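J.: based on what follows, work out the 3D shape:
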Amino acid sequence: MAAGMDWDDLRLFLAVARAGSLTGAGRALGVRHSTVLRRMAGFEARLGLRLFDRGPGGYALTAAGRELLEEASEVETRLVALERRLSGRDQRLTGTVRIATLGALAPWLAEALAAFRGLHPGIRTEIAISHETVSLARHETDIAIRISRNPPDSLIGRRIATLVHGIYGARDRLPLPPEATLAEAPWVTYAQGRADLPQARWVAANIPDSQVVLRTDHTGMLIQAVRAGIGLGLFACYLCDADPGLVRLRTLNGLGFDLWILTHPDLRDTPRVRVLMDHLAAALAARQPALTGQMPAMDPRQRGEGEWTGSAD
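T.: As a prediction, this is how the structure comes out:
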């Protein structure tokens, strides 16, 4: 590696290049904005190069920065692959396993991890909860619990369940419409930043935009809005079936998304990763009735008359 730079420099540079801002890079690295600014300025000074053009839209790579990005990405790929291979040779049932998961699964995972702790007290866990995709390939986590139609072929793991979704309304606060007029009711859905979610795509395709009265990027806020009677919402059934304030009006099959637990092939034989994956997979599989919408109905209308795969009209 050239004089004047080390891996920490390159890691910082890659974070700024990918985030396009000091704030985003600091969030990714777990350091302050001011720390990123100081270290980036020092790195550029040591190289005698300007790597970014600073503008109101963020940090844009210069020609030198684009060249360094290509080389630094290759260095990162090689170092991460080496780290994974070395981690995969660790046969001890001790150490730390990192898990990336969904916030909605936190109560179930806490119960599962409490039981796991009793079985394997030498294994510690670090949990990252985010709706952003955390990279197993770059060794940002060891285990990922994701909702996906088709996980990358480069990962290994198992499918826990095919998720079932439903349309929900408030039990007491909203006059619940008959099936034929669901599209005429007020609705809540995800904001543009999460428009790629299957629930958001279904609402966009089946509900007139004029009927959408609230948008947010936070699932918990959407559920609270439905419970408060602001409008109807479309959610995975495991999020809402046990809520006494909500009623499932219709069941939607065919959104085609599964819950997966995944890891990188280089870690498949690492004992601490393998035993934790097996434990979490079994714990989540035990929640099949909730994940597949088979919880006891909270209201006679919850099940509807069959499965709905068409439009809301």
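
J.: when you work out contacts or count neighbours from here on, use the C-alpha atoms and nothing else.
T.: Will do.

J.: which ones are touching Leu222?
T.: Val188, Thr189, Tyr190, Arg215, Thr216, Gly233 (Cα atoms under 8 Å, 6 or more residues apart in numbering).

J.: how far away is Arg268 from Ala128?
T.: As defined by Cα to Cα, to the nearest Å, Arg268 lies at a distance of 20 Å from Ala128.

J.: neighbour count for these two, which is higher?
T.: Here Arg268 and Ala128 are set side by side on neighbour count (other Cα atoms under 10 Å), and the busier one is Arg268, at 19 against 16.

J.: please look at that one and Met277 and confirm they touch.
T.: No: counting by Cα atoms under 8 Å, Arg268 stays clear of Met277, with 9.4 Å between them.

J.: re earlier: if you rank the contacts of Leu222 by neighbours, which is first?
T.: Most neighbours among the contacts of Leu222, by other Cα under 10 Å: Thr189, with 31 neighbours.

J.: assign a three-state SS to that one, would you?
T.: Put simply, Thr189 is strand when judged by DSSP: H, G, I helix; E, B strand; the rest coil.

J.: excluding chain neighbours, what is closest to it?
T.: The shortest distance from Thr189 to any non-neighbouring residue, by Cα to Cα, 6 or more residues apart in numbering, is to Arg215 (5.1 Å).

J.: which elements pack onto the helix or strand harbouring the one you found?
T.: Take DSSP states H and E as the rule and Arg215 turns out to sit in strand 212-216. Applying 3 or more Cα pairs under 8 Å, 6 or more residues apart in numbering; DSSP states H and E, one finds that strand 212-216 makes contact with strand 187-190.

J.: one more sequence to fold, the one below, so I can look at both together:
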Amino acid sequence: MNEKKIDWNDLKLFLAVAREGGLSAAAQSTQRSPATLGRRMYELERNMERELFIRHDRGYELTTDGKTLLKELTQVESQIYRQTTSPNKSSRPLVKISAGTWTTLSLIKNLDLLVGSPADILLRFISAEKVLDISHREIVIGIRNQRPKEDSLVCRKLARVEFAPYATKSAPDSYIKVLADTPSARWLQNNIASDDIAYEVNNPRNSLDLALENKGIALLPTFIGDNQTALQRVGNIVEELGHDQWLVTHHEDRYLPEVRKLIQNIGTILKQS
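T.: Down below sits the predicted model:
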């Protein structure tokens, strides 16, 4: 292989085609036409003297050489980006993490352990109760309540999550209801009468805020409630709300140094919470 003929821009286009599985999808993310991408992939194969794709009607499938190249490029992608990016831009790689309200709060409270100090990673927290798409790179790392089924995703099992009611010692015997599409919010809707509701909030975090203000009972994950010195459990663990927690990322992104670091640190934080 004549390495002088290989342009990093062609390798970046290869990454897009390989990850998207075809020219049309890659064209949207690269802002290149499918015809241009097809031509550049042919040129890359010719210059590398390797067949990287099997081309068929339903897309571009990687050959053994293509899979090897994808793995190699993924491992060095972030380092190459740092060397080629403009000096006026941040040299810290951006990693987007999606988790629910409570897991996001736990990660933020352990931020120094998560990224170190000073931080060498630019984190973007996306606190969302819905599941965002990792396969299409809406996020890089997701914390989910169910094991993923997509072949392109890899996961790591974290600690089990349990829920219980919490309040201050002198709080009224009524609940703070969360108006959200979450299992705990649905449990409150189905099990607590309207006369036993003190307040309603649309953000789960506000239920904790009101409980700390002595305004009622909040249904919280135990890794949050047990760490609040002003609160105590005022009832048993709600068994039907217990679930396993999974750390999920794309199988290609797990090789990036910044992603590997975060996966390790998130696992440490959420297992000790």
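
J.: just to revisit the earlier point, mind listing what the residue nearest to Thr189 of the first structure touches?
T.: Arg215 of the first structure neighbours (Cα under 8 Å, 6+ apart): Val188, Thr189, Tyr190, Ala191, Leu222.

J.: any chance of these in JSON lines, plus distance to Val247 of the first structure?
T.: JSON lines is the format used below for the contacts of Arg215 of the first structure (distance: Cα to Cα, whole Å):
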{"residue": "Val188", "distance to Val247 of the first structure": "15"}
{"residue": "Thr189", "distance to Val247 of the first structure": "17"}
{"residue": "Tyr190", "distance to Val247 of the first structure": "20"}
{"residue": "Ala191", "distance to Val247 of the first structure": "23"}
{"residue": "Leu222", "distance to Val247 of the first structure": "15"}
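
J.: return the closest of those residues with respect to Arg159 of the first structure.
T.: Nearest to Arg159 of the first structure among these: Tyr190, at 25.6 Å, using Cα to Cα.

J.: residue in the second structure matching the closest one?
T.: In the second structure, the residue paired with Tyr190 of the first structure is Val178, using TM-score structural alignment.

J.: quick check: closest non-adjacent residue to its match.
T.: Using Cα to Cα, 6+ apart, the nearest residue to Val178 of the second structure is Val201, at 5.0 Å.

J.: go on, Ile261 of the first structure?
T.: Leaving aside its sequence neighbours, Ile261 of the first structure sits nearest to Ile145 (Cα to Cα, 6+ apart; 4.5 Å).

J.: summarise which helices and strands the helix or strand that contains that neighbour is packed against.
T.: Using DSSP H and E, Ile145 of the first structure maps to strand 143-148. Where contact means 3+ Cα pairs under 8 Å, 6+ apart, strand 143-148 of the first structure is packed against strand 95-101, strand 258-263.

J.: how far does the last one sit from its chain's centre?
T.: Going back to what we said before, that points to strand 258-263 of the first structure. Distance of strand 258-263 of the first structure from its chain centroid, counting by Cα atoms, centre = their mean, to the nearest Å, is 11 Å.

J.: contacts for that strand?
T.: For strand 258-263 of the first structure, contacts defined as Cα under 8 Å, 6+ apart pick out 136, 142-149, 155-163, 277, 281.

J.: counterpart of the residue nearest to Thr189 of the first structure over in the second structure?
T.: Match for Arg215 of the first structure (TM-score structural alignment): Glu200.

J.: and its match, how far from Lys177 of the second structure?
T.: 5 Å.

J.: which residues in the stretch 151-300 of the first structure form helices?
T.: 198-206, 219-227, 237-240, 271-285, 288-291 (DSSP state H, counting those that start in this stretch).

J.: how about those, which one is nearest Leu102 of the first structure?
T.: helix 219-227 (10.7 Å).

J.: list the buried residues for that closest one?
T.: Buried residues in helix 219-227 of the first structure, defined by neighbour count with 16 or more other Cα atoms under 10 Å: Thr219, Leu222, Ile223, Ala225, Val226, Arg227.

J.: measure the mean distance from that helix to the second structure post-superposition.
T.: Its aligned residues in the second structure lie a mean 1.7 Å from helix 219-227 of the first structure after superposition (mean Cα distance after the TM-score superposition for the first structure).
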